[in-house]
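A.B. asks: missing the sequence, but the structure's below:
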């Protein structure tokens, strides 16, 4: 798997003249650990991180100072075709929370965060199960009415259904979950743990 397969885009970014205060607002509102700092050609000039913001805040830097005065340079970047194991190695070794991804011309294409690296570790079926189980728990009034299993995107829901209308509702709810291929309902009671 490559950077292009897991990177986040579009990327929240700033220019070198962006005031530090504005950059801090972007960090907090978008809940990101770093903002790539790009020039007019979208080439990455540096990275403004949470650590840069904290360092500036506690050293008395002016909030209206440009990001360029406090950004981390040079920016460590990866290419679109960089393997995710290499990205993880670099992030862990350098204690980075994210790394900008650039194309062959050095133009910002995306960003890879630690969370992006974790996503491939979760199987699609696990994600479907988790989302569907939460939906059915809410719909069922937080009572364990159904047992859910997922294999290859195929969902099986076993339990007691009030009537045909409820069967249709449960099927429709299941089909709203991204990745569900088909739904099978069964009348068996859910297993209690």
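C.D. replies: Everything's here; your move. Keep in mind that what you see is a predicted model, and the values were worked out from it rather than measured.
A.B. asks: contacts and neighbour counts: CA atoms only from here.
C.D. replies: Fine.
A.B. asks: State the helix or strand in which residue 85 lies.
C.D. replies: Using DSSP states H and E, the element containing residue 85 is helix 84-94.
A.B. asks: what residues does that helix touch?
C.D. replies: Outside helix 84-94, the residues that touch it by CA atoms under 8 Å, 6 or more residues apart in numbering are 1, 2, 3, 78, 96, 97, 98, 99, 114, 117.
A.B. asks: helix or strand right after the helix or strand containing the last one?
C.D. replies: This points to residue 117. Using DSSP H and E, residue 117 sits within helix 114-118. Using DSSP H and E, the helix or strand that follows helix 114-118 in sequence is helix 124-139.
A.B. asks: One more to weigh against that first structure:
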């Protein structure tokens, strides 16, 4: 199984000049931990995550060093701390050193990357363009989808998944980030959250209509609409 078989393609992204207020709102509203940052040419520039809000002057949590520690800290490091704790845009706080993988990377290697860098998710990039994102939860879902059969996705399975993703992308209700799809041996596994029984039914019907689908397994959880704090 490869990255392209389990990645989430409908990724919320931000521009390098997006404000931190906008970013915080997106993280809270969509219940996600990070956002890819794209430059003016839609190439991946970096990632902003919840961790980048930990050391902020507004909350009084900016990094404080003793006089002695400051003496042994380079000016560049002190300047970087200043920018990261007081910057107001994505370009000021984004991480540019996060690992990235290609769509044909095997799941075993993805697990190694997540573990080695102690990160929750990794970007899937092809020719500097964002293809999707894979999280630790996606690996759990992949395991749950194949644990009973030990089946591995075939080219037919990949064609089914791509056809279903295209169908969902064409529908205004089908672009939700939380939905993840895994296809093995003609069986479509639907994962994620739905906000209503009708959304759950629509996902099932969309999958059942794809040629080659033998069965649809619904693993979605029903939740209410996400409330945004005032």
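C.D. replies: Happy to help now that I have it. Computed from a prediction, not measured in an experiment: that's the story for all the values here.
A.B. asks: Once they're superposed, what TM-score comes out?
C.D. replies: With the length set by TM-score structural alignment, normalised by the length of structure 1, the two chains reach a TM-score of 0.61; 134 aligned residues with a CA RMSD of 2.8 Å.
A.B. asks: Now which of the contacts of helix 84-94 of structure 1 would you call buried?
C.D. replies: The neighbour-count test (16 or more other CA atoms under 10 Å) marks 3, 78, 96, 97, 98, 99, 114, 117 as buried among these.
A.B. asks: Next, format those as TSV and append distance to residue 43 of structure 1.
C.D. replies: Putting these into TSV (distance: CA to CA, whole Å) gives the following:
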residue	distance to residue 43 of structure 1
3	17
78	13
96	20
97	20
98	17
99	14
114	22
117	23
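A.B. asks: shouldn't residue 185 of structure 1 be in contact with residue 154?
C.D. replies: No - checked against CA atoms under 8 Å, the pair residue 185 of structure 1 and residue 154 is beyond contact range at 11.1 Å.
A.B. asks: Specify which residue of these two has the higher count of neighbours.
C.D. replies: residue 185 (18 against 15; other CA atoms under 10 Å).
A.B. asks: just the strands in structure 2 please.
C.D. replies: Counting by DSSP state E, the segments of structure 2 that form strands are 14-15, 34-38, 44-49, 100-101, 121-126, 129-135, 180-184, 187-191, 193-194, 215-218, 221-222.
A.B. asks: Average offset of the second one relative to structure 1?
C.D. replies: On superposition with structure 1, the mean distance recorded for strand 34-38 of structure 2 (mean CA distance after the TM-score superposition for structure 1) is 0.7 Å.
A.B. asks: who touches that strand?
C.D. replies: Applying CA under 8 Å, 6+ apart, the set of residues contacting strand 34-38 of structure 2 from outside is 12-16, 23, 27, 44-50, 90, 94, 123.
A.B. asks: max-length helix in structure 2?
C.D. replies: Longest helix in structure 2 by number of residues (criterion: DSSP state H): helix 155-169.
A.B. asks: Which stretch of structure 1 lines up against that one?
C.D. replies: Following TM-score structural alignment, helix 155-169 of structure 2 has no partner segment in structure 1.
A.B. asks: centre of the chain versus that helix, how much separation?
C.D. replies: Remark: helix 155-169 of structure 2 is offset 19 Å from the chain centroid, using CA atoms, centre = their mean, to the nearest Å.
A.B. asks: Good, we can wrap up now.
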